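Chemist: test case, fold it:
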Amino acid sequence: MKVKFMVLLLIVVVVMQPLGRLWLFVSFKINQGYIAKELCENRNRPELECNGQCVFMKKIKQLDKQEHEHAPVQVKQLVEIVYVGNQFYWDPSIFLPLLKTGKYLITNSIHISSKQLLAVFKPPQAE
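Modeler: As a prediction, this is how the structure comes out:
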């Protein structure tokens, strides 16, 4: 139950972020009459025909400012330092005594027959 609630909450949060402007526009259109009569700065000058758009524009600017403040900081310049070591040292004198004595560093003491391999790894059969 908690997992479903958390999933729904995360979906709502992710979806609501880009829909902030849409929500602001819808709420403005629903309350435009009240905003034009009570909150508009130009309500005493009807010749401007503002109809509350000044309040709407202020809210849009405020929303832009909030989004800009919460935006992640972008890296202006990316500097990569790559060090490639091109030093290859091979000293055969280390391995020559081992090769002469027959003692190898890596030995294969496990013997697997071809029947065992074919029992596990089979090619696809044609139908």
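
Chemist: contacts and neighbour counts: CA atoms only from here.
Modeler: Will do.

Chemist: enumerate the positions of the one helix or strand Leu117 maps to that are buried.
Modeler: Applying DSSP states H and E as the criterion places Leu117 in helix 114-120. For helix 114-120, the neighbour count (16 or more other Cα atoms under 10 Å) marks no residue as buried.

Chemist: other residues contacting that helix?
Modeler: Outside helix 114-120, no residue is within contact range by Cα atoms under 8 Å, 6 or more residues apart in numbering.

Chemist: I have a second one here; can you model it like the first so I can compare?
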Amino acid sequence: MLSALIASNFSRVFVYAGFEVNQKYISEKLCENKDKPWMNCNGKCFLAKKLKQAEEKEKKQERENLRSQHMEALPNAASNFTFLRTAVKTLYPERKVLNTVHRTFSIFQPPKNNPTQA
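Modeler: Model prediction:
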């Protein structure tokens, strides 16, 4: 993994070095603008294309490295994990329900108006 990291970081250096070593051949044979000498491209279009490919390759490698790191972080035994079902029954004491239907609420009744005491 370390070698992949180092190789991906130096891929641009290798592209530049290869371009410098083979610039004459690239400008004569591989340049997209070889029929347009007034542009003075001299193979720089080929260099730009190769640099873009190297960058895309680096990004792809980085995504794969991140994915593999995430996969290493997950335990392999997670698929074999099961919950044990235990039957636990909680017993609560039985409480009587208060019967409020037959109660009188004499405290809350308004005073009666008695006509004999007036």
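
Chemist: got a TM-score for the two of them?
Modeler: For this chain pair, the superposition-based TM-score is 0.48 by TM-score structural alignment, normalised by the length of structure 2; 65 aligned residues with a Cα RMSD of 2.3 Å.

Chemist: Leu24 of structure 1: how many residues sit nearby?
Modeler: Look at Leu24 of structure 1: counted by other Cα atoms under 10 Å, it has 15 neighbours.

Chemist: show me what the longest helix belonging to structure 1 is packed against.
Modeler: Secondary structure of structure 1 per DSSP state H: the longest helix is helix 53-70. Taking 3 or more Cα pairs under 8 Å, 6 or more residues apart in numbering; DSSP states H and E as contact, the helices and strands that helix 53-70 of structure 1 lies on are helix 20-30.

Chemist: which residues touch the helix it packs on?
Modeler: With Cα under 8 Å, 6+ apart as the test, helix 20-30 of structure 1 has contacts from 35, 56, 59-60, 63.

Chemist: rerun at 7 Å
Modeler: Phe56 (Cα atoms under 7 Å, 6 or more residues apart in numbering).

Chemist: now do stretch 3-17 of structure 2
Modeler: By Cα under 7 Å, 6+ apart, the list of residues contacting stretch 3-17 of structure 2 reads 50-51, 54, 58.

Chemist: now the end-to-end length of it.
Modeler: End-to-end distance of stretch 3-17 of structure 2 (Cα to Cα, to the nearest Å): 19 Å.

Chemist: ok, Arg67 of structure 2 to Lys60 of structure 2 distance?
Modeler: Taking Cα to Cα, one finds Arg67 of structure 2 at 11 Å from Lys60 of structure 2.

Chemist: nearest to Lys24 of structure 2 among the contacts of stretch 3-17 of structure 2?
Modeler: Distance to Lys24 of structure 2 across the contacts of stretch 3-17 of structure 2 (Cα to Cα) is lowest for Lys50, with 16.1 Å.

Chemist: what's the neighbour count on Ala4 of structure 2?
Modeler: 13.

Chemist: do Ala54 of structure 2 as well
Modeler: Ala54 of structure 2 has 19 neighbouring residues, counting by other Cα under 10 Å.

Chemist: what packs against the strand or helix carrying it?
Modeler: Assigned by DSSP H and E, Ala54 of structure 2 belongs to helix 44-73. If contacts are counted by 3 or more Cα pairs under 7 Å, 6 or more residues apart in numbering; DSSP states H and E, helix 44-73 of structure 2 sits against helix 11-21.

Chemist: list the buried ones in the helix it packs on?
Modeler: By neighbour count with 16+ other Cα under 10 Å, helix 11-21 of structure 2 contains the buried residues 11-12, 15-16, 19.
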